[in-house]
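>>> sharing a model prediction with you, sequence too.
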Amino acid sequence: MTLPDSDDTIVAISTPPGYGGIGVIRISGKQAFTVANAIIDTTVNVIDAKSHTIHHGYVRGAQTGTITDEVLVALFRAPNSYTGEDVIEISAHGNPQILKQIVGLAIDSGARPAAAGEFTMRAFLSGRIDLVQAESVADLIAAESAAFQQAALYQLSGKLSAYIGTIRSQLLDIGALFEAYTDFPEEHIPQQQQAELLAKLDDVTASLSRLASSYRHGEIIRAGIQVPIVGPPNAGKSSLFNAILAEERAIVTDIPGTTRDTISEKIDIEGIAVRFVDTAGLREAADQIEAAGVERSRREIDAANLLITIFDIANTSAAEIMSWLRKMPGKAVICVLNKIDLVPKSTLDTYTTALAFHYPVLVSATTLAGVDTVVARIASVIRDSIPISSANVNILTNQRHLVAVQNAILSLTEARAKLEQGESFELMAFDLRQATNSLEEILGKITNDDLLAEIFSRFCIGK
């Protein structure tokens, strides 16, 4: 795949679509100042103005001279800009028509429309940021939770890259020793030096293994967790769903089988995006539509990180609840006993004793009693699942990085086995180069046009 021409001067709206108090147009490239000077009247000549200054002005059509908008123009000269090139940022009124007109004037004056993610790609290609930092820009924009936001900021700061770079340097040092021995293929490595090399390989492999293991937490930080609310019909699933969200999101009636399709909403708990899913009651379906809803409920259960099982204790025996819970897949389950406002305390005591192993939460989705306890229980599960902060920790949240780290570990394992078996130093040096290359792929020191095009196509236009 061919990348966009980096010699062109590009332009795009950088603020989100729609109306707002302000809209920003970004221009980047060798002719950025010339393009801006052609369409903006200011009290200074833009081409001669100092970097990192802001000027008041008016955007005018070059042909008609008609004023399009009153603007502020920020100037950033290479290499001290977001892209590492000359950059102009025009702050205009946030009317989509005005912003489109300004972009059109810039195009008429020599710029071309920017491709998705092209500004950040230019920052990467100019060496201002590495590929981990570039990907973290998209993550920061898309983050739906505080934890993912903090993880993206950490990666954008370059700290994860620095950690990977340190491991890469260790690999280069070990690889240099192997390369040196390739000049003397007939010599055997002294036993003490072999032990030292094995120890160094083990240390690096351990560091990479910890990094790979962090992805289990990183995936939760990135994607959040899915929590279906499941149970028999008319147990109060939709009522609990609405109570947790504090809004009437799902239809609630006394008729069993009211919920025919899944409904989902996300909220932030402990910094993690938690997607609650209201599901159809699990029973033998009365018709094809209900059957489709029940099948979707089962799919949600299969994909869940955590299940909330809810039961109407006014109409369900403890034995029936136990039977239900035994049928649940091997996932974390929060057992909720609903409609506690309809039964006496003695009944509650009987149920909590019978179901003590499942630590049931007593709830009235109608009066909201116990709903906070359900949320607190979910928060506890999240804290147990992610026992580390995402703000100041080297943690993988990107599957591309995980695959590269796993490849590096595999190469190091091969090198270690060959060293123990006394095989060719040339083969060991090759394995070390492969491991190093895997880490360099993460940082973007080794890359190709197809990979870059795939990564930056995920960005929005204007970033």
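All right, it came through fine.
>>> could you use CA atoms for every contact and neighbour count after this?
Fine.
>>> spatially nearest residue to residue 95 (excluding sequence neighbours)?
The shortest distance from residue 95 to any residue that is not its chain neighbour, by CA to CA, 6 or more residues apart in numbering, is 5.2 Å, and that residue is residue 19.
>>> outside of stretch 164-182, which residues touch it?
By CA atoms under 8 Å, 6 or more residues apart in numbering, the residues outside stretch 164-182 that reach it are 187, 197, 200-201, 204, 207, 424-426, 428-429, 432-433, 435-436, 439-440.
>>> now, which of the residues you listed lie within helices?
Assignment to helices by DSSP state H places the following of the contacts of stretch 164-182 there: 197, 200-201, 204, 207, 425-426, 428-429, 432-433, 435-436, 439-440.
>>> top of those residues by neighbour count?
residue 432 (28 neighbours; other CA atoms under 10 Å).
>>> I figured it hits residue 412, correct?
Yes - counting by CA atoms under 8 Å, residue 432 sits close enough to residue 412 to count as a contact (6.5 Å).
>>> where do the strands sit along this protein?
Secondary structure of the chain, counting by DSSP state E: strands at 10-13, 20-28, 40-42, 53-60, 67-76, 87-94, 112-113, 225-230, 263-269, 272-278, 306-312, 332-338, 361-362.
>>> and the gap between the closest residue to residue 234 other than its chain neighbours and residue 30?
Among residues not flanking residue 234 along the chain, residue 256 sits closest, at 4.9 Å (CA to CA, 6+ apart). Note on residue 256: its distance to residue 30, by CA to CA, to the nearest Å, is 67 Å.
>>> got another, please set it beside the one above:
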Amino acid sequence: MINQDSIVALATPSGAGAIAVIRISGENAIAIGASVFQSVSGKDITKQKTHTIHLGHIFEDEKIFDQVLISVFKGPNSYTGENTIEISCHGSTYIQQQIIQLLLRKGCRMAQAGEFTLRAFLNGKLDLSQAEAVADLINSDNEASHQIAMQQMRGGFSNEIAKLREELLNFASLIELELDFAEEDVEFADRTQFYELLNRIEFVLKRLIDSFAVGNVIKNGIPVAIVGEPNVGKSTLLNALLNEERAIVSDIAGTTRDTIEDELVIEGMSFRFIDTAGIRETKDVVESIGIKKTFEKIEQAQVVLYLIDGRWKMEDGSQNLLQVKIEVEKIRNQFPLKPLIVIANKKDLLSTVEIKNLQSEIQNILLISAKNNAGIEELKNQLLSFVNTGALRNNETIVTNTRHYDSLLKALEEIQKVNYGLQTNLPSDLMAIDIREALYHFGNITGEVTNDELLGNIFANFCIGK
């Protein structure tokens, strides 16, 4: 499926830095490295032990490009399973390009996106789900997503799937054997044990499928929409949460005309806050577009913060809490399935009586002063309460990959068909078809079953050099 030639790429980020690492992998990688490297001690790196580092110079003819360290990894004891060298050079972009161009002239070709990890998979160093976890690990930007990626890369998810597949495969072999002796009407597979196995597999699959809801938001961040009428302090709240002046704050109603998004990590969990345009009747065309976008963002959000001005008054100056409750119910009814936190802002301007009235009339209302940062920590704690992090603490397997989720759903469907067939005494040949399909979907996760198109789609999302 891929050429087994030697590939080269920059393994560190593009641009200037203190150092850069250039990686070569392939059967001739060490020989190619030796052809451009002169050790300060006169060593021949082709004759050195694996996992050793050597100081010297990269050169061509009489020209020296840089003083470098070369790390030698001999296959199969390397990341890719092939001969690999890594050149640690100074981080000048000129030096990086000169060394890479030299290696291309010596017989390397530029690596494609994810090709080093693809070779690791093809050479049995990683299964497919572990290889995908490498990309997740590189992209992890908070503690929770890092923890999940590390667990998957170390084989936690793969081992669970592989164990289920092996047990099912053993019973599948017995079912297939029965088909060879169909005329004798014998049963090699114990139906009671088979039924117990199917129930156990179904239980595990449902747990893994359910974990995707948590895993997906941990991986991508939890979108939180901040909504409410104009000038209640939505932008001030966003600034308070982020601890910076991210949104423009003004006393003029309708200042925020577009959505503003930013991310905050709270105790290792990533939240994406969306400051939206104030919801009100308006003839301003631009503001109307902003309000339309507000409702679109609420649809996309996992959590809604509905902010009201705690000093809310009627035109005659009275505080009509009934009207406030009506506004809250409107948002609840419009988005009944979304967790909603009702927040009264400007607590610092409220009297004790007004605070008690709000708390008695609106259940679980949270009082804050976004301007003075009062109640912000309590709000963060409430946001965390919407995320089930128990699985992380218990080190349970959490599914974050949409491809895995899809395969698990399909495997569960086939297992349920087999279970139904067992209960209704379906002929073994028909059950065997459903078992094969279930095994196919299990294998699709870990890479026992694969094709070039699938691998191309997966590794195209990797960075070049990994």
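Received the coordinates, thanks. What you are looking at is a predicted structure, and each value in this text was computed from that prediction instead of being measured.
>>> between residue 256 and residue 30 of structure 1, who's got more neighbours?
Neighbours per residue, other CA under 10 Å: of residue 256 of structure 1 and residue 30, the larger number sits with residue 30, 18 against 14.
>>> ok, the equivalent of the more buried one over in structure 2 - contacts?
Mapped onto structure 2 by TM-score structural alignment, residue 30 of structure 1 lines up with residue 27. Under the criterion of CA under 8 Å, 6+ apart, the contact partners of residue 27 of structure 2 comprise 4-6, 82-83.
>>> neighbours of whichever residue in structure 1 pairs up with residue 161 of structure 2, just the number please.
Per TM-score structural alignment, the equivalent position to residue 161 of structure 2 in structure 1 is residue 164. Counted with other CA under 10 Å, residues neighbouring residue 164 of structure 1 total 21.
>>> distance of residue 164 of structure 1 relative to residue 211 of structure 1?
Using CA to CA, residue 164 of structure 1 is found at 9 Å from residue 211 of structure 1.
>>> nearest the geometric middle of structure 2, what residue?
Closest to where the C-alpha atoms of structure 2 average out (CA atoms, centre = their mean) is residue 219, at 3.2 Å.
>>> quick check: that one touching residue 145?
Yes - here residue 219 of structure 2 reaches residue 145: they are 5.2 Å apart, a contact under CA under 8 Å.
>>> and for structure 1, the residue most distant from the center?
Among the C-alpha atoms of structure 1, the one farthest from their average position, using CA atoms, centre = their mean, is that of residue 186, at 50.7 Å.
>>> quick one: contacts for that residue?
Residue 186 of structure 1 makes no contacts at all, as judged by CA under 8 Å, 6+ apart.
>>> in the ones in helices among the contacts of stretch 164-182 of structure 1, find the pair that's most separated.
207 and 426 (24.6 Å; CA to CA).
>>> now do stretch 112-124 of structure 1: distance from first to last residue.
So stretch 112-124 of structure 1: terminal residues 20 Å apart, CA to CA.
>>> all helices of the stretch 201-350 of structure 1, in order?
Listed from the start of the chain, the stretch 201-350 of structure 1 has helices (DSSP state H, counting those that start in this stretch) covering 215-223, 237-245, 288-303, 318-327, 345-354.
>>> what's the separation between the equivalent of residue 130 of structure 1 over in structure 2 and residue 105 of structure 2?
Under the alignment (TM-score structural alignment), residue 130 of structure 1 pairs with residue 127 in structure 2. Relative to residue 105 of structure 2, residue 127 of structure 2 is positioned 33 Å away (CA to CA).
>>> apart from its neighbours in sequence, what residue is nearest residue 71 of structure 1?
Excluding the flanking residues, the one nearest residue 71 of structure 1 by CA to CA, 6+ apart is residue 92, at 4.8 Å.
>>> what's around the residue opposite that neighbour in structure 2 once aligned, how many residues?
Using TM-score structural alignment to pair residues, one finds that residue 92 of structure 1 aligns to residue 89 in structure 2. Here the neighbour count serves as a burial measure; for residue 89 of structure 2 (other CA under 10 Å) it reads 22.
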